[in-house]
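1. coordinates only, sequence not included:
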């Protein structure tokens, strides 16, 4: 039996770990850390730092190379194939380092339930007949970190919120029926495709980290500032994690 813990670790700051996350990490026999290439070396360094900060026992930490996603036009097909490859990498590492079974933990940015595919990858392991017991330890999401950094509520009073991706916002424009949109996984400033009239944006990058950057204002004014700053930060750090909230008007209450 392999017990797998998917542990939400927030946005990279060890202070974002819950008590449950710390206990789960220390209870694991093995923690797997993915290497994503030299351009994203800071990401594994953050995970290494989290392990160094909280591990107190004999938990082994093992690194493995994360497969690279195919950049072909068929986005969903490429992602499915990528997940298959990641499941294979997980299975190989678990088999090599826990041949007799045990508890394996994976550290997931934000929360495993929100725009993360770790749960889908575990399903692939189950489909391959691995005997798995799964536990999810929730974490602070990038959405929570963003609204906290800007000291704003997520929603207007009694109003819904749509959480989507930059790709969907770019392709579909402003969605009907909502005044507040949160965009994640936006690699290309999809907000530039929106009519900025009456829209306000709250943007954040590297939330909770030493290099945190925040911009807030009307989309017409703040949008170009964000695009320029984002490009500069990505060039400086070779990677960027950012998120933004856009709201129609600003209601009181």
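-> Happy to help now that I have it. Keep in mind it's a predicted model, so treat the numbers as computed, not measured. Residues are numbered from 1 along each chain as shown.
2. okay, CA-based contacts and neighbour counts for the rest of this
-> Noted.
3. Just list the residues touching residue 35, thanks.
-> Residue 35 sits next to 41, 44, 63, 64, 65, 66 when contact means Cα atoms under 8 Å, 6 or more residues apart in numbering.
4. Mark which of these are buried, thanks.
-> In terms of neighbour count (16 or more other Cα atoms under 10 Å), the buried residues within the contacts of residue 35 are 44, 66.
5. how about the contacts of residue 35 in a markdown table, adding distance to residue 141?
-> Converted to a markdown table, those look like this (distance: Cα to Cα, whole Å):
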| residue | distance to residue 141 |
| --- | --- |
| 41 | 22 |
| 44 | 18 |
| 63 | 24 |
| 64 | 25 |
| 65 | 25 |
| 66 | 22 |
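6. Second structure for comparison follows:
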């Protein structure tokens, strides 16, 4: 018998981001696997627990916390560092599913944002399935992305009329603003990218979107970069972590 596993997108932080589909899926699950990333990021696990308390209509479900391994510094080999981390996570997932999820039960991972966008859960589960040993039936429930939350909070359309939008990472943007795109959404930035952008751009920035400590800044990049960096530092110092994303658009 296959173990059934739900991978549920829970939005960018606001419990109201949960869709009806996500709430129905959560009420089908009996075991929820809750990642813990140390005391500094306990807020992320706490929000997952609070979402379960708010939306699950029975008291028979079980929370299974697990420690997340720290990914080694990438250096010049980002791909190898990520691959090593995925291998470690696949081992953890395998042990969790084998020991904590009976074959007649439904398990769930609650994924920040949407499972298809810059999240590794699905890749790790695919890796685990390819290794054999566990027969998994995985169902994915989409969620509100940080991109949607960002442009909604700023009250702007994502794209210019008839123009594409590139979704990329801070690491990629440090090599230069792409020539074939005038708009780029940047995720997974460690705070080192904005100073490296040479183009004259407007920016719409948001940190910890949907949470009480949310911060928003917009304007001409060269005019607001100091404020963004100060806000980013303040959020990290207060919360122990910061998740930010931003839209850059060339000025014409």
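-> Okay, I see it. Computed from a prediction, not measured in an experiment: that's the story for all the values here.
7. Three-state assignment for residue 8 of the second structure, please.
-> Under the three-state scheme (DSSP: H, G, I helix; E, B strand; the rest coil), residue 8 of the second structure adopts strand.
8. and it, what does it touch?
-> With contact set as Cα under 8 Å, 6+ apart, residue 8 of the second structure has these partners: 22, 25-26, 108-111, 114-115, 140-143.
9. now with 10 Å?
-> Contacts were defined as Cα atoms under 10 Å, 6 or more residues apart in numbering; by that measure residue 8 of the second structure touches 18-19, 21-23, 25-26, 108-115, 139-143.
10. Repeat that for residue 50 of the first structure.
-> For residue 50 of the first structure, the set of contacting residues under the criterion of Cα under 10 Å, 6+ apart consists of 9, 12, 13, 14, 15, 16, 17, 22, 44, 107.
11. between those, which has the most around it?
-> residue 9 (28 neighbours; other Cα atoms under 10 Å).
12. end-to-end on stretch 175-186 of the first structure?
-> 16 Å (Cα to Cα, to the nearest Å).
13. can you check stretch 238-251 of the second structure too?
-> With Cα to Cα as the measure, stretch 238-251 of the second structure spans 34 Å from end to end.
14. buried ones in that stretch?
-> Judged by neighbour count (16+ other Cα under 10 Å), stretch 238-251 of the second structure contains these buried residues: 241, 242, 243, 244, 245, 246, 247, 248, 249, 250.
15. Sort out for me which of the contacts of residue 8 of the second structure are in strands.
-> Mapping the contacts of residue 8 of the second structure onto strands (DSSP state E) picks out 108, 109, 110, 111, 139, 140, 141.
16. closest to residue 233 of the first structure among the contacts of residue 50 of the first structure?
-> Here the nearest of those to residue 233 of the first structure, counting by Cα to Cα, is residue 12; it sits at 16.9 Å.
17. how about the helices of the stretch 101-250 of the second structure, start to end?
-> Secondary structure of the stretch 101-250 of the second structure by DSSP state H, counting those that start in this stretch: the helices cover 121-130, 146-154, 170-173, 221-239.
18. how about the ones you listed in a markdown table, adding distance to residue 192 of the second structure?
-> As requested, these are arranged in a markdown table below (distance: least, Cα to Cα, whole Å):
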| stretch | distance to residue 192 of the second structure |
| --- | --- |
| helix 121-130 | 26 |
| helix 146-154 | 20 |
| helix 170-173 | 8 |
| helix 221-239 | 10 |
